[in-house]
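# The following comprises the amino acid sequence and a computationally predicted model.
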Amino acid sequence: MARSSTPFSLHRLAVALVSCGLGLHAAAQSANPSDSPPSSTALPGVVVKGASEAPLSVGGFGDTPIAKLPLQASIVSAERMTDRGLISLAGLTSLDASVGDSYNSAGYVSYLKVRGFDLDNRFNYRRDGLPINAEAAISLSNKGSLEVLKGTSGIQAGTSAPGGLVNLVVKRPTLELTSVTLAVSERGTIDTAMDWSRRFSDGHGNDKAFGLRVNVEAAKLRPELRDADGNRWLLSAAGDWRVSRDTLVEAEVELSRQSQPSQPGFSLLGSTLPDAKSIDPRINLNNQSWSQPVVFEGKTASLRVTHQLNADWKLQAHGAIQRLVNDDRLAYPFGCTASDGTYYASSYCPDGTFDQYDFRSENEHRDTDALDLSAQGKLDIGGMRHDLSTGVLFSRFRSRLQGQAYNFAGTGNIWGTLPTVADPSLTGTNTDRTERSTEFYLRDAVQLSERWQGWLGLRHTRLHRESWQVNAAPGAEQPTRYSQSLTTPWLGASYAIDPQLMAYGSWGEGVQSDVAPNRAEYVNKGRALPALRSKQWEFGLKSGSRSVDWSINYFDIRQAAARDVDAGGGLVERVLDGTQHHRGIEAQADLKWTGGGVVASAMKLRARIEGSSDASLNGLKPANVPETTLKLQAHQNAFLTGLELQAGLVYEGKRMVLPDNSVAIPGWTRLDLGAKYEQNVGRQLLIWRVGVDNVTDRRAWRESPYQYGHAYLYPLANRTWRASVEWVL
């Protein structure tokens, strides 16, 4: 069958969406109160800062609002996270159509996709703009917002996967604030938190020279998922010191710990997709008597000094350290040996049984250090204004692990009724890594004319990476060592159609660096592969006003693909072969009216493998990537003063389960409902929140990650309730 060059009429859809957006803009303009004749009885105006005016710190262009940047991003505020009951980064998948699940297991690390590409937890995450390792349970209780940059990030990160970046923005001192929250949910989860902030005098007439903000959280976890009880806590403090009118010093520290058993995935039964309605989503296959919790401990601290040289230029030094210690443990189902001797490598047995392993990798240490030195300012050259940012980022990452257990423990089943026997012997090897990088960068926003603006960025990265196996036999450590120099450019142009509507186009590159696995079956084991470059084109319209913020864009990303090919004699070789080509249309809108609003986003994605030397792979869809997604959150003030009703809708289309596209899981829709009531008690405020996720108790396969040659299935969580009260003094 001939394959159309536009399988779902991308260009036609783009024209329709742009036309719709221009109509929406015209409607917003006509409804804008500022265009109405003045009234003698009009009340004084109140300026409300909307999402379109919010700066995007991870974008790299200073305080430029999102609506004026030639790229796509979203910002999720702390209030929105609280209203939705989000407790981990995986919660982003319910808010933004471009963000999806990539192997999100309860009690474990959050893994995300953006624009269909898996984010790399080692390189695609930032904390106040500095690189961190996200192989951890990251608490959100001291985060002021989450930023998601979509698309290639070559000018923001030295090496990263092409989907985008996630930036965690830490809460900083504000004016006087005391907030205490008590929340209950699920089978008895209890979560308590405090957010406290004050400003202090320096004794020399400046009564706001010092600021301090403290966040404390402690939770007893009893989720709907069985055999997954645990606990978590966080203690953080952020302070600042206005040394002078021109110099600001900011420091913060965060300590956290989470202990909770995680959740293995279900799988195919032979070649058959099990009916999701027949699976109880509360069953945890990690329910053996010997199962141990996964423990994540984290320590993070940062120091930032900003000095304003003059009205146009400022200097900044920003450094951070992160120390992670993990105990990764799981009663791990993988594959199946049937009674007739048949081995199923990518699934469980047709009768619902599987091989279970005792997996333990304890005392994992991951350390990250980063220091960014930068200068930002304005110049007039040739009659054009340049907003410049330049600097250098030094970073270092070290992982120090020990031997791991991965031992056969017996036969389990998908009903969780068969006991197996522990074997914690540390018979397996692990890999230690040391990585260093130096990244020089320059970004410039050039005002070409009253309406035209040019954007450019360049990042040059010098990296050195080495690794070696631990717990290996003497002489079998298989060390690897390599260095690379990489340069990633980015160009953009924007045109102001009117003060609120902007058209833009951009082109940029990203890069990943990798080596062939350090395993005996690879003929090129431990050798560096050529840089995996990604290239992206993007075109769009963006608009921001008091009544509606919206954007529509088309993107096209091509990423070099690496795969294993047969090298003969039972050996394989990791090579670059073909591309992973993702192109699609995104649309976002934040509609605001008196007493309510709707935030909606949608993405139509075409993801394919192209140009492979193996013709059978070309045209295939990657596993676990939906083609159509829709996310919507609505809120409206109700009949009672202070009461707000909330609703959320999530739709995700079908996903491929296997790389050969022979099995797919159907799409699903989830409805969430909630309410918030603000009650004034004297000079204090009580905020009551209640919510029910998956109101209809829909049963479906939520995602289908494919890892290590095995297909996994994660069920949509069953109906889940939550309630909280926040006391604001």
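Now that the structure is in, tell me what you want to look at.
# C-alpha from now on. contacts and neighbour counts both.
Will do.
# Check which helices and strands the longest helix anywhere in the chain is in contact with.
For the chain, the helix reaching the highest residue count under DSSP state H is reported as helix 10-31. Secondary-structure packing of helix 10-31 (3 or more C-alpha pairs under 8 Å, 6 or more residues apart in numbering; DSSP states H and E): strand 548-568, strand 571-593.
# can you pull the buried residues of it?
10, 14, 17-18, 21-22, 24-25, 28-29 (16 or more other C-alpha atoms under 10 Å).
# returning to what we had before: any chance of the helices and strands packed on helix 10-31 in TSV, with mean neighbour count and distance to P264 too?
Formatted as TSV, those follow (neighbours: other C-alpha atoms under 10 Å; distance: least, C-alpha to C-alpha, whole Å):
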stretch	mean neighbour count	distance to P264
strand 548-568	20	26
strand 571-593	20	28
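# Put this next to the previous one:
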Amino acid sequence: MTLFLRPSPDHRPHAAGFVLLTVATGILPLAPARAADQTRIPSQSQNQNQSQNQTHPQKTPDAGKQDTPTRSEATKDEKIVVTARRQNQMQVISGGQLGVLGTKKGLDVPFNVRSYTSSLILNQQSQTLGQVLENDPSVRTTYGYGNFSEMFVIRGFQIDGDDVSINGLYGITPRQLVSPQLYDQVQVLNGASAFLNGAAPGGSAIGGNINLMFKHATDTPITQVTGDYTSNALGGGSVDFGRRFGRDNAFGFRLNVAGQSGEDSIDHEHRHSAALGADFDWHDDRTRISLDMDYQNQGVDWGRPAIFLGTGVTAVPRPVAPAGNFGQPWAYNQLNYIFGMLNVEHDLSKHVTLYGAFGGMGGNEQGNYSNPTVTDTATGDGTAGSMYVPYVQTNESTRAGVRAHFDTGPVRHEINAGGSALWEETDTAYSMALTSISTNIYRTAYTAPLANTFNGGNVGNPQPINDTRLYSLFFSDTMSFFRDRVALTAGFRYQNMLIDGYDYVPSGRGPVNSRYDQDAITPVVGLVVHPTRRTALYFNRIEGLSPGQTASGNVVNVGQVFAPYKSTQYEVGAKYDTGRFSTSLAVYEISQPNAYTQAIGNTGTYRFTEDGLQRNRGVELNVNGQILPGLRFNGGGTVIDADLRRTAGGLQDGHSAIGVPNYTINGNLEYDLPFLKGATVVGRVVNTGKQWVNTANTLHLPVWTRFDLAARYTFAVDHKPLTLRFGVDNLANTRYWASAFNGYLLEGLPRTFKFSFTANL
């Protein structure tokens, strides 16, 4: 059954209209709320002086009456500014949605999870999911398989866009780029999550999970208009509207519209996006229902790609000028997605809740990709090919279960039982050039498009290349002892995977070239001990059966599905949480097959491959919250040891994995200026350690550091809050290779200026 119609298959970027928002109502000269200081209520001594001079001819009783409305309005505006500034504060919540366990506080679970809020997304003008996750010390963002998609790295393992979940449900998230304006929270779980959410369909998400939560109407009405600008000439805006109505405000409606278009901070690189989300919900005393329907379009034209190093290269080339673009004008991608989900919860009693969710996604992607392969690192000379890939995906995903609470003597139980299923069909093809062009990353010659003459499948009407069906049943019991000071979670998930791969053919399903039908029972054990009500010590051991990774993007074996594998994680840690301030420390070990992309000689073509096992051990520290009144911090650091084992012939055993930094540090500091009400300054530092470029460990990227600076100012206009923001990313305009993950060298963005305003109407 197909839930969504496929978007239009036109593969060239069409005019994606973006939302240009301005406040056209007559805005009079603006007086900031600081004016309240000039009309403050007089002190007691001043009142006495006024009473003594009450009979002075120049003073009348009417004069005092005329001052009262001014003082009242100023006080009202000051309260509006204080409230708006509090809502704008950088906030990272300890806890989040944990799949079968439901929404939990971070202190109460044996996992490391935190949530970034929509106010942080708005204040930082984040236009992609990767820009939101720049705040997380354990996450690094790179590009996917030879295209412009974002790929995330947690605990040294990748998370593909296919494996980002929404409300704990896999398979319904836009695959390459995600518009964060549609979401209330971006949640990051460090560590394996197969028990919590089931197997990720793309075969990644071993080192962690990223979960998105849709926006829904709140008790407070929302009418918010935002306009934004990003250098060089990228403009856009958004509207956020929410209302509750009906008896007891039982019905809710939330509408989000966002868009942008123009040239970003990289020379010639144009981006466009449009996102629309309509969210409905209803509740009574026992039932809660929500329906979310969304559309997203994103595209990149003349994008700056990642680069490869050719065989025989003995050094890493120096990065190009920060804004330099070595991509070709005809390289692009165009991404269209229709997606959504239905959630239902019903309380049979105060102890038993039934729940279910169903979602789907229809995706249509097209792109012509060209990645330089550098053959001479001193001069920057190299070659570049061309590959056009259409990619159509139809997914359906569901989850249902029961959650029950009861006591057996002194022990309190929370039982979770249910099942999940996911159906995914991927239709794709490719057309590539058999010749390559000569290029230079420092002095790029822009050429006419290459003739893509070698085809696999039907590029005009892609046919199925693989079918994935994932089924699972789960059960867990969380037992709480000694008045909830000790909680032990034990459970299992039975997982079954049916994965078929097909040959490329002009029509219909081709012959089966790979078939996997595997199942396993994967247990989970977690322990939480609360020495005090604000502290916790925890341990978990969790296994997961994951589908093998699928080659996609600009590789000659696009569509190849690798064998499923079983992974095991051990983790121990400590947490402290006061509500306003939280910190956590974790030590872990986890492993999975080692996968990366390698150049095929100097032909300008590439292959995605696996070799051996990658075992990662590490330590993580996260610190979030208010340090002092008006001073907030978000950040932390990680140390990772990523070893290769069981490689072919043992040649790379003991070496470090490609693109995994030996350490990462993030620090985000926010300070409310005491001498200017409504004003806040923000500083951020991102530091990433050494990364190996090849499995032989003869080439590496050096340590890099980036500094960002921003400020915002909130004031009242006609008794409504208005916030202005200005920021600079990569303040020093540092040139650096940001990532070598998967064998790609991705250059960091240049100095980027951002400006936005938000009016609450």
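Noted; the coordinates are in hand. The structure presented is a predicted model; accordingly, all values stated were derived computationally and were not measured.
# Now the TM-score, please.
The TM-score (TM-score structural alignment, normalised by the length of the first structure) is 0.83; 645 aligned residues with a C-alpha RMSD of 3.1 Å.
# quick revisit: just give me the closest of the buried residues of helix 10-31 of the first structure to W688 of the first structure.
Checking these against W688 of the first structure by C-alpha to C-alpha gives A28 as the nearest, at 33.0 Å.
# Just give me the match in the second structure for the closest one.
When the second structure is aligned by TM-score structural alignment, no residue sits opposite A28 of the first structure.
# likewise R360 of the first structure?
Per TM-score structural alignment, R360 of the first structure is aligned with Y388.
# again, but for T417 of the first structure
So, by TM-score structural alignment, T417 of the first structure is matched to T444.
# For the closest residue to its match other than its chain neighbours, the count of nearby residues, please.
Counting by C-alpha to C-alpha, 6 or more residues apart in numbering, T444 of the second structure lies nearest to F326, which is 5.6 Å off, once chain neighbours are set aside. F326 of the second structure: 24 surrounding residues under other C-alpha atoms under 10 Å.
# and the gap between F326 of the second structure and M151 of the second structure?
21 Å (C-alpha to C-alpha, to the nearest Å).
# hmm, back to that, my guess is the match of T417 of the first structure is in a helix, correct?
No - counting by DSSP: H, G, I helix; E, B strand; the rest coil, one finds T444 of the second structure to be coil, located in no helix.
# tally of neighbours for it?
Burial of T444 of the second structure is recorded as 16 neighbouring residues (other C-alpha under 10 Å).
# what range in the second structure matches stretch 68-79 of the first structure?
Stretch 68-79 of the first structure corresponds to residues 108-119 of the second structure when matched by TM-score structural alignment.
# pretty sure A67 of the first structure is in a helix, no?
Yes - counting by three-state DSSP, A67 of the first structure is found in a helix.
# Grab the nearest non-local neighbour of it.
A67 of the first structure sits nearest to S52 (C-alpha to C-alpha, 6+ apart), 4.9 Å away.
# Distance-wise, check that neighbour relative to S74 of the first structure.
Separation of S52 of the first structure from S74 of the first structure (C-alpha to C-alpha): 10 Å.
# do the same with P419 of the first structure
46 Å.
# who's more crowded, these two?
Between P419 of the first structure and S74, counted using other C-alpha under 10 Å, S74 has the larger neighbour count: 20 against 16.
# Average offset of the helix or strand hosting the more buried one relative to the second structure?
Here S74 of the first structure sits within strand 72-77, counting by DSSP states H and E. Following the fit onto the second structure, the mean deviation recorded for strand 72-77 of the first structure is 1.2 Å by mean C-alpha distance after the TM-score superposition for the first structure.
# Please list the residues outside that strand that contact it.
Strand 72-77 of the first structure is contacted from outside by 51, 56, 66, 96, 144-151, using C-alpha atoms under 8 Å, 6 or more residues apart in numbering.
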